[in-house]
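Colleague: got a structure for you, letters missing:
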């Protein structure tokens, strides 16, 4: 299914995919999707491909052969699509069996084109709980970055210390495949920029506001009349104190970096 979504000046193409069950039957899917690659609108292709990209996309069951992944891999190479960042459950399908008989795989994915990467700061595809189905619903959300006039990325040194930093960068770098090396490097850097912006927003966004909020909440809690006799309030205060120290450290680190940048620009006039 193909539909065009337009909101004011913004226009995007959404392609919902359902792949047939055999390698031969899916060949027309890959040909049909390649036919839409001339569309220069931001495009997201999302759905059930009934196929996996590589052997790491499944667990248990029969061994995955090259014949099963070849057409999917060729399609991604020819289209230069980029897999969208995902969150939530790891696998999107299971055979609903229990224990050692359970087979799982990722046959549901979302990909975006170059125009999408240029227009939007990112897209996150959430793999939700399947409920009574054998497949997870996919929910995607996006952030429009176009209104900010291409705001440049400001890398914060403290981001490197985050526990997920290296893993996130490695996944972003390896998510892009292109037959042209220079194009591949450019696309990889674009995806890394998106991931860094998402990390900045979700992991380090507005530290000053968070420090003020936590400080006030902790103060209100400690000012309770029965605070010294209320074990639950004391436990909550300890949690708030740990959070306050965490965000205070982030805020201080960012301010130190800004101060160094100002000194490099202005020298002794800073």
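Modeller: Good, I have the coordinates. Being a predicted model, the structure only gives us computed values, none of them experimental.

Colleague: C-alpha only now, for contacts and for neighbours.
Modeller: OK.

Colleague: quick one: residue 214 and residue 245 touch, right?
Modeller: No: taking contacts as C-alpha atoms under 8 Å, residue 214 lies outside contact range of residue 245: 9.6 Å.

Colleague: please identify the buried residues of the longest helix along the chain?
Modeller: Of all the segments of type helix in the chain, defined by DSSP state H, the longest one is helix 231-266. Using 16 or more other C-alpha atoms under 10 Å as the burial criterion, the residues of helix 231-266 that qualify are 233, 237, 240, 243-244, 247-248, 250-251, 254.

Colleague: below is structure B, check it against A:
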């Protein structure tokens, strides 16, 4: 896939670049790392990352850091001290960097048989908020090095499949919901009470889907357009305060705009599955980013089979999950 690479900065331990895919127009910051061997020599590395890895744009940082971040990342040697891990941990926390989900060889083997995790690929919060995906495979070191070649696959697709029916609470506030309930719920169903309830729910779902499509499809755009119309009316009224009809239009449009904005916010709040209402400040961008983050973090890029093979095709992964749980 053709890409455009812009060189941002080069120093002894890092190469900072910006990469743009010429097909999808997706872009991100990429930093390649080779950390020096001593704590003091690595200090310029952390300064360079802090200076050139942005927090508000998607960023991928990968390479040999020559530094572990936790006790369980070294086997067969002395546990790392707080002094040894502090600089890297603090830098990653400041930049919001975390490991990409990975498969393959976790450790690098050094002289004396000590195993340590010093090769890694990490992305920041903006990566997830942008809906980007990444998966890393650490290959065996081979004969000429003790490091694992790191292959990171980017921008995989989340396949869309039929999703379970979900009832959105903001439907209840719509003027037409009670009317829909009165007209469509009393369907003629014969059978036991439990069966009649289940069957009526099943039949009513199709009416709710049609209702949702008619009244709430493209909800974010509807809310945006309603807000723009309201703003334009308010500007006109500011210049023509004697126009009573226009003031009445503003009252009606304010109700429409507030309703759509509240519905949009309720949609993302419920879909995000997290109770962060106080943090949202009545906006939806916070919840929108949560939904994107959940989707990308829950994405399964590859699956190890019992025979040792690895599958990456999404349809195959789904079939394997279904087959496994079916045969339990």
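Modeller: Ah, there it is. Being a predicted model, the structure only gives us computed values, none of them experimental.

Colleague: can you find the partner of residue 138 of structure 1 in structure 2?
Modeller: Residue-level alignment of residue 138 of structure 1 against structure 2, with TM-score structural alignment as criterion, gives residue 150.

Colleague: so its match makes contact with residue 138?
Modeller: Yes: Residue 150 of structure 2 is within contact range of residue 138, at 4.9 Å (criterion: C-alpha under 8 Å).

Colleague: now do the contacts for the most centrally placed residue in structure 2.
Modeller: With distances taken as C-alpha atoms, centre = their mean, structure 2 has residue 293 as the residue nearest its mean C-alpha position (1.9 Å). Contacts for residue 293 of structure 2 were tallied using C-alpha atoms under 8 Å, 6 or more residues apart in numbering; they are 128-129, 131.

Colleague: just to be sure, it is in a helix?
Modeller: Yes: secondary structure of residue 293 of structure 2, determined by DSSP: H, G, I helix; E, B strand; the rest coil: located in a helix.

Colleague: just the helices from structure 1, written as ranges.
Modeller: Using DSSP H, the helices found in structure 1 span residues 23-34, 66-79, 114-119, 165-174, 181-204, 207-222, 231-266.

Colleague: as JSON lines, these with distance to residue 91 of structure 1 would be great.
Modeller: Rendered in JSON lines, the data for those read as follows (distance: least, C-alpha to C-alpha, whole Å):
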{"stretch": "helix 23-34", "distance to residue 91 of structure 1": "21"}
{"stretch": "helix 66-79", "distance to residue 91 of structure 1": "17"}
{"stretch": "helix 114-119", "distance to residue 91 of structure 1": "25"}
{"stretch": "helix 165-174", "distance to residue 91 of structure 1": "16"}
{"stretch": "helix 181-204", "distance to residue 91 of structure 1": "21"}
{"stretch": "helix 207-222", "distance to residue 91 of structure 1": "34"}
{"stretch": "helix 231-266", "distance to residue 91 of structure 1": "32"}
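
Colleague: and those: which comes nearest residue 104 of structure 1?
Modeller: Shortest distance between residue 104 of structure 1 and those, using C-alpha to C-alpha, is found for helix 66-79: 15.9 Å.

Colleague: mean shift of the closest one relative to structure 2?
Modeller: With the two structures superposed, helix 66-79 of structure 1 lies on average 0.9 Å from its match in structure 2, counting by mean C-alpha distance after the TM-score superposition for structure 1.

Colleague: other SSEs contacting that helix?
Modeller: Packed against helix 66-79 of structure 1, as judged by 3 or more C-alpha pairs under 8 Å, 6 or more residues apart in numbering; DSSP states H and E, are the following elements: helix 23-34.

Colleague: can you pull the buried residues of the helix it packs on?
Modeller: Residues 23, 26, 29-30 are the ones in helix 23-34 of structure 1 that count as buried (16+ other C-alpha under 10 Å).

Colleague: what span of structure 2 is it aligned with?
Modeller: Applying TM-score structural alignment, one finds that helix 23-34 of structure 1 aligns to the residue range 39-50 of structure 2.

Colleague: contacts made by the matching stretch with the rest, please.
Modeller: 13-14, 35-36, 84, 87-88, 91, 94-95.
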